[in-house]
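Asks: pasting the sequence and the predicted model now:
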Amino acid sequence: MVTPTIWLVTVVLILGLMAFDYVFHVRAAHTPTIREAARWTSIYVSLAVAFGIAVWVFGGSKMGLEYFAGYITELSLSVDNLFVFLIIMASFKVPRAYQQKVLQFGIVFSLIARSAFIFLGVALINTFSWVFYLFGLILILTAGNLLKPEDDNEEDEANNIVIRTAKKLFHTTPHYDGDRLFTQEAGKRVMTPMLLVMIAIGGTDVMFALDSIPAIFGLTQDPYIVFTAVAFSLMGLRQLYFLIDGLLDRLIYLKYGLAVILGFIGVKLILHALHENTLPFINGGRHVAVVEITTQLSLAVIVVSLAVTVVFSLLSPKGKVLTTFKNAKRHAVQYLDLAYETDPATREANYARLMKEEAELAAVPEKYDALLKGEQQLLDLLDEAHRVHGDFVENAPDDYPNAPSPSERLDTARYRPVADEVNE
């Protein structure tokens, strides 16, 4: 049994780690390097694993298995959430140096929202055993939604009802003022996009919790295990974002793996609900003799599903091409948009990445040309980026370090007929 003292120590530990993260990494706006992101991601993953081992040693193998199953499931769902965060921050053109603060807010808000859902879920489970039917149905429906074709209208992710309401109720400005939430404009106190993007992230966090909490309750009903698995899955998510930022689009099959996991847990919850059944219109209100899925099998299904989908995603040539397209477009927009990033070194780094991606596009086999459907914008952005960079280099000091050029420039004539044909 988890005592109040253990609860208190655990909560203090988690809050302390978050406070440390904010004071030493987030408060001073900067863009983390890959090395920094990798180092702190490994530290937080190691802390989560060490905590799981401690749970296993002091709480027994059952608690340990439940914690690791919950942690891996919540972490995989959190990585999927990063796709939406990426879209939201791109829609609001959040400068990269300020993205850490947005992500930290999202993590803290997510922990608060999920904690509330956890204790609400525990209260419902203890009072109404039929709630497992509801949780199972939610997960099965969510799994089905993951298999639907994606909506290409990404702007809707940021233009949700919360944002539209905020814009109607308060004075807003499209311009950032550092990482301030409010600023003065024409003598009026106005809301900056920094606060709007936090509102958008907070709104999506609530929706994510509706899927996340039923999923982990399908693996364990121990509130301590549920809370700690959720908390440690969120810890380090900010660093992980900067570590795999350019690879997120590469995980093209991740949603299928998550659909399998959520569908499996949904079935497990319904089976458990049948086993504990008290509803009078099912088997006369008596328990139904069904096979219940063990935690060991659940953990195996979760790990195998994730491993298969991640490996297939990383080995997929189509996934690599699509990732290159998306990253090239993103870096071109960031390079050209002075409102997004004004630091010359950062802009040159963006241009260097763009040149590398352009070289990769030039080497794409012709059988993938059709993937460039509707990518006229990308071709125009590449041309404009070359023109702007050429003007910049011409006017820059002689000793200014130029960004590297690609070994092979993209032959846009090869792609334009494809894009032009689509546009017609």
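Replies: The structure has been received and is ready for your questions. Residues are numbered from 1 along each chain as shown.
Asks: when you work out contacts or count neighbours from here on, use the C-alpha atoms and nothing else.
Replies: Noted.
Asks: can you give me the strands in the stretch 101-250 of the chain?
Replies: Here the stretch 101-250 of the chain has its strands, by DSSP state E, counting those that start in this stretch, at 182-185, 188-191.
Asks: can you put those strands in a markdown table and add distance to L75 and mean neighbour count?
Replies: Below are those laid out as a markdown table (distance: least, Cα to Cα, whole Å; neighbours: other Cα atoms under 10 Å):
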| stretch | distance to L75 | mean neighbour count |
| --- | --- | --- |
| strand 182-185 | 33 | 15 |
| strand 188-191 | 33 | 16 |
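Asks: nearest to F51, of those?
Replies: strand 182-185 (39.4 Å; Cα to Cα).
Asks: got a list of contacts for the closest one?
Replies: The contact list for strand 182-185 (Cα atoms under 8 Å, 6 or more residues apart in numbering) reads 173, 177, 189-192, 195.
Asks: so the residue nearest to I225 when sequence neighbours are not counted is in which element?
Replies: Excluding the flanking residues, the one nearest I225 by Cα to Cα, 6 or more residues apart in numbering is Y67, at 5.6 Å. Assigned by DSSP states H and E, Y67 belongs to helix 61-91.
Asks: same check on R416?
Replies: Using DSSP H and E, R416 falls within helix 412-423.
Asks: what are the buried residues along stretch 295-305?
Replies: Neighbour counts over stretch 295-305 (16 or more other Cα atoms under 10 Å) mark 295, 298-299, 301-302, 305 as buried.
Asks: should've said stretch 24-36
Replies: 25-26, 29, 31-32.
Asks: any idea how far V162 is from the spatially most central residue of the chain?
Replies: With distances taken as Cα atoms, centre = their mean, the residue of the chain nearest its centroid is L82 (1.0 Å). According to Cα to Cα, to the nearest Å, L82 and V162 sit 20 Å apart.
Asks: then this one, side by side with the first:
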Amino acid sequence: MNVPVWLWFATIGGLAAIILADLFLVDRKPHAVTIKEASRWVLFYIALAVLFGLGLWYFAGGTYAGEFFAGYITEYSLSVDNLFVFVLIMSAFAVPAIHQHRVLLVGIVIALVMRGLFIAAGAAAINALSWVFYIFAAFLIYTAVKMVREGVGGDDGEWSEPRIVGLIRRVLPVTDDYHGSKTTVRIDGKRWATPMLIVMIAIGLTDLLFALDSIPAIFGLTQEAYLVFSANAFALMGLRQLYFLLGGLLNRLIYLPYGLAVILGFIGVKLVLHALHENELPFLNGGEPLPVPEIGIGLSLSVIVGVLAVTTIASLVAVKRNPSLAE
């Protein structure tokens, strides 16, 4: 896929414009985001992603469009799992409801920038060293097994503050209370950071940790850096509104970790097959590619959507029959 430089700039510029519009329209008057408002924004961002995918279909063909949709759905579903931790962070910092949207917005922008660097590094590694696919595959399968072992509530409702956040606390004095939406304030001639700054950084860095499994996963679906970045961008842009929309529903998705584990394991196997098909390791078949079948994007997309549908329905049915499971 040949992506001209101007298209990269246009895509990044468009995303920046959307962020600014969101910041102006939603945060012009800080308020607690309602379910109705969150629903409109979630539908808006999903519609944008669908239009982007249809544009790819028209200009670049069905294969690239399919890779984008598979990557977007995978990233979005993995991001839903992130929301559990975001809830813990918001609670740990006692973020006022009227400022939670701004916290998520800035935190996710930080995450998007850092993910962009991660994606660039991953794309360069893949282009230079085909055996990187084996590493990605091993990591995804390991993560899948870990998720199955931990199962529901594997984090025990706890969240550990990233070390860099603790370092910032030591470098900058932090006020005990929030000062509106300000990230820093001057008190008695001295500059202080507010909890708002700390929680924004915590959200961004925590999301980056989740990227350690989501980025290799999407590289298992497409090796096009442009599609990897755009799928991540659309998934992250709609994530903060999904946070307000799902609310208490998160606790009802009790089988989601298992569904995500199946998806990660499936993509891990797909990566192994692709790596064998592109094999350059001298101790495997003399460094020649192996005649193994590869999993097409159509099958990948079907598996991802099917697993998510089954785990979501199964979770809601199980909780309806036994409400104590959601606790």
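Replies: Great, that's in hand. No experiment lies behind these values; they were computed from the predicted model shown.
Asks: picking up where we left off before, which of the buried residues of stretch 24-36 of structure 1 lies closest to R330 of structure 1?
Replies: R330 of structure 1 lies nearest to T31 out of the buried residues of stretch 24-36 of structure 1, by Cα to Cα, at 16.4 Å.
Asks: contacting residues around the counterpart of K182 of structure 2 in structure 1?
Replies: Taking TM-score structural alignment, K182 of structure 2 has R180 as its aligned residue in structure 1. Residues near R180 of structure 1 by Cα under 8 Å, 6+ apart: 192, 194-195.
Asks: just among the residues you listed, which is most surrounded?
Replies: M194 (27 neighbours; other Cα atoms under 10 Å).
Asks: I'd assumed T31 was in contact with R96 of structure 1.
Replies: Yes. Using Cα atoms under 8 Å, R96 of structure 1 is in contact with T31, at 6.1 Å.
Asks: list the buried residues in stretch 199-215 of structure 2.
Replies: The neighbour-count check on stretch 199-215 of structure 2 (16+ other Cα under 10 Å) flags 199-208, 211-215 as buried.
Asks: and the helices in the stretch 201-327 of structure 2?
Replies: Assigned by DSSP state H, counting those that start in this stretch, the stretch 201-327 of structure 2 shows helices spanning 225-237, 239-246, 256-277, 297-321.
Asks: of those helices, which is nearest L51 of structure 2?
Replies: Proximity to L51 of structure 2 (Cα to Cα) singles out helix 225-237 among the helices of the stretch 201-327 of structure 2, at 11.2 Å.
Asks: which secondary structure elements does the closest one sit against?
Replies: Packed against helix 225-237 of structure 2 by the contact rule (3 or more Cα pairs under 8 Å, 6 or more residues apart in numbering; DSSP states H and E) you find helix 5-27, helix 35-60, helix 62-92, helix 100-128, helix 195-219.
Asks: output the ones you listed as a markdown table; include the columns distance to L239 of structure 2.
Replies: As requested, those are exported to a markdown table (distance: least, Cα to Cα, whole Å):
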| stretch | distance to L239 of structure 2 |
| --- | --- |
| helix 5-27 | 13 |
| helix 35-60 | 8 |
| helix 62-92 | 7 |
| helix 100-128 | 8 |
| helix 195-219 | 11 |
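Asks: comparing those helices, which comes out most buried?
Replies: Most buried of these, by mean neighbour count (mean count of other Cα atoms under 10 Å): helix 195-219, with a mean of 22.
Asks: post-alignment, it versus structure 1, mean distance?
Replies: Once the two models are superposed, helix 195-219 of structure 2 sits on average 1.3 Å from its counterpart in structure 1 (mean Cα distance after the TM-score superposition for structure 1).
Asks: onto which residues of structure 1 does that helix map?
Replies: Alignment of helix 195-219 of structure 2 against structure 1: residues 193-217, by TM-score structural alignment.
Asks: repeat for stretch 235-246 of structure 2
Replies: Using TM-score structural alignment, stretch 235-246 of structure 2 corresponds to residues 233-244 of structure 1.
Asks: can you tell me what sits against the matching stretch?
Replies: Applying Cα under 8 Å, 6+ apart, the external contacts of stretch 233-244 of structure 1 come out as 18, 32-34, 37-38, 40-41, 44-45, 48, 71-72, 74-75, 78-79, 82, 100, 103-104, 107, 111.
Asks: what do you get for stretch 281-293 of structure 2?
Replies: So stretch 281-293 of structure 2 is in contact with 131, 273, 276-280, going by Cα under 8 Å, 6+ apart.
Asks: give me every residue that touches Y253 of structure 1.
Replies: In this structure, Y253 of structure 1 makes contact with 309-310, 312-313, judged by Cα under 8 Å, 6+ apart.
Asks: mind putting these into CSV with neighbour count?
Replies: Putting the contacts of Y253 of structure 1 into CSV (neighbours: other Cα atoms under 10 Å) gives the following:
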residue, neighbour count
T309, 19
V310, 18
F312, 16
S313, 19
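Asks: give me the distance from stretch 126-139 of structure 2 to the chain's centre.
Replies: Distance, stretch centre to chain centre, for stretch 126-139 of structure 2: 21 Å (Cα atoms, centre = their mean, to the nearest Å).
Asks: what are the buried residues along that stretch?
Replies: For stretch 126-139 of structure 2, by 16+ other Cα under 10 Å, it's 130-134, 136-139.
Asks: nearest to I53 of structure 1 among the buried residues of stretch 295-305 of structure 1?
Replies: Taking Cα to Cα as the measure, I53 of structure 1 lies nearest L299 of the buried residues of stretch 295-305 of structure 1, at 15.5 Å.
Asks: show me what that closest one lines up with in structure 2.
Replies: Checking TM-score structural alignment: L299 of structure 1 goes with L301.
Asks: for its match, which non-adjacent residue is spatially closest?
Replies: Spatial nearest neighbour of L301 of structure 2, excluding adjacent residues (Cα to Cα, 6+ apart): A70 at 5.1 Å.
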